[in-house]
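Chemist: Sharing a model that was predicted from the sequence below.
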Amino acid sequence: MEINKSYTVNEAQKKLEHYCAYQERCHKEVRQKLRDMNMIPEAIDVIMVHLIQENFLNEERFAKAFVSGKFRIKKWGKNRLLRELKFRGISKYSIDSALQEIDLDDYYNTLDALVQKRMEQVKEPNVYKKKKKVVDYLLYRGWESALVYEKLGEYF
């Protein structure tokens, strides 16, 4: 993007329509993009309202797409998903609704696969150190500690 280029409200609106159509965006990302384009607060509000009314911007749809993608591709647990969505300023209702979309069987199977894979990767002769490394890995990825310890109980 060129430095200090100025946009009319219509130009900025068209640019942001493409930005939102390309992939789901949260309100925070779009506001930041408009600020980066040096738009005044009044223009930002007008464009945001337009994007929401025309359904280019939908918080609940963003939350569902985000949760689905990060769970399937990065294998994040619910704690990490929750934290990331809160950071993006998503409402509690949208977060809860998105997390409900995760199939519980898929969730447990994914955790099982992650534990098995990590157990094979960690080359540590000391059982306690190995267990700690696996636990740390899963907690970092946002898996609930009760589930992690229950799953690891099956191995140790």
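Modeler: Yep, it's here.
Chemist: Please count neighbours and contacts with C-alpha atoms only from this point.
Modeler: Fine.
Chemist: and the spatially most central residue of the chain, which of the three is it?
Modeler: Nearest to the mean C-alpha position of the chain, by C-alpha atoms, centre = their mean, lies residue 66 at 4.5 Å. What DSSP: H, G, I helix; E, B strand; the rest coil gives for residue 66 is helix.
Chemist: For residue 56, see how far away it is.
Modeler: Using C-alpha to C-alpha, to the nearest Å, residue 66 is found at 16 Å from residue 56.
Chemist: Below is an additional structure, to be compared with the one above:
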Amino acid sequence: MNTHKDKPLILDKKTALLKAESWCAYQERSQQEVRNKLYEYGLHQNEVEDLISELIITNFINEERFAMAYVSGKVNIKKWGRIKIKQGLKLKKVPDKLIQKALNSIDGDKYLANLLATAEKKLRVLNEKEPVKRKYKLITYLQSKGFENDLIFDVLKANNLTV
């Protein structure tokens, strides 16, 4: 039985452009995400690059706007740290200069409040009784959320969360 996933969707350039515009209008996308989507439509490299250029000119794709939206969402909704956000943007092939600019837009107080709230929330659900293991599990969790080691230790110490 053939399903839709079995065969690639083959579109002409004009149809692919319309679908890509609609897809980009729905949510901010990186160039790489759009490029991958266009290849899924069965387009060739030169057609894909032409459409990417067209989407940039018509402002459907804006890498800086994407990076800012990505950072904002990950900080405010997912409560991620800078390290994890930076890795996510690198996976989307956003240029380092734009990654840095977007990371610099993070509000420092909000970021520290996220770190503290994440630590307190995790502490409430940790079952470990032994203080050293409990602290290790908390720190490991905060690192996995992408927070920097020095900030983790500073926030834990300043709020007496080290035990």
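Modeler: Yep, that arrived. Treat the numbers as computed from the prediction; the structure is a model and nothing was measured.
Chemist: Excluding chain neighbours, what is closest to residue 134 of the first structure?
Modeler: Once flanking residues are discounted, residue 134 of the first structure sits nearest to residue 118: 6.3 Å by C-alpha to C-alpha, 6 or more residues apart in numbering.
Chemist: Now which residue in the second structure aligns to that neighbour?
Modeler: The alignment partner of residue 118 of the first structure in the second structure, by TM-score structural alignment, is residue 122.
Chemist: neighbours around that match, how many?
Modeler: Using other C-alpha atoms under 10 Å, residue 122 of the second structure has 15 neighbouring residues.
Chemist: list the buried ones in the helix or strand that contains it?
Modeler: Using DSSP states H and E, residue 122 of the second structure falls within helix 108-125. Under the neighbour-count criterion of 16 or more other C-alpha atoms under 10 Å, helix 108-125 of the second structure has 111, 112, 114, 115, 116, 118, 119, 123 buried.
Chemist: follow-up on the earlier one: help me confirm that the match of residue 118 of the first structure comes into contact with residue 139.
Modeler: No: counting by C-alpha atoms under 8 Å, residue 139 is not a contact partner of residue 122 of the second structure; they are 10.0 Å apart.
Chemist: Can you classify the residue lying closest to residue 74 of the second structure once chain neighbours are set aside as helix, strand or coil?
Modeler: Closest residue to residue 74 of the second structure apart from its sequence neighbours, by C-alpha to C-alpha, 6+ apart: residue 80 at 5.5 Å. Put simply, residue 80 of the second structure is coil when judged by three-state DSSP.
Chemist: Fine by me, thanks again.
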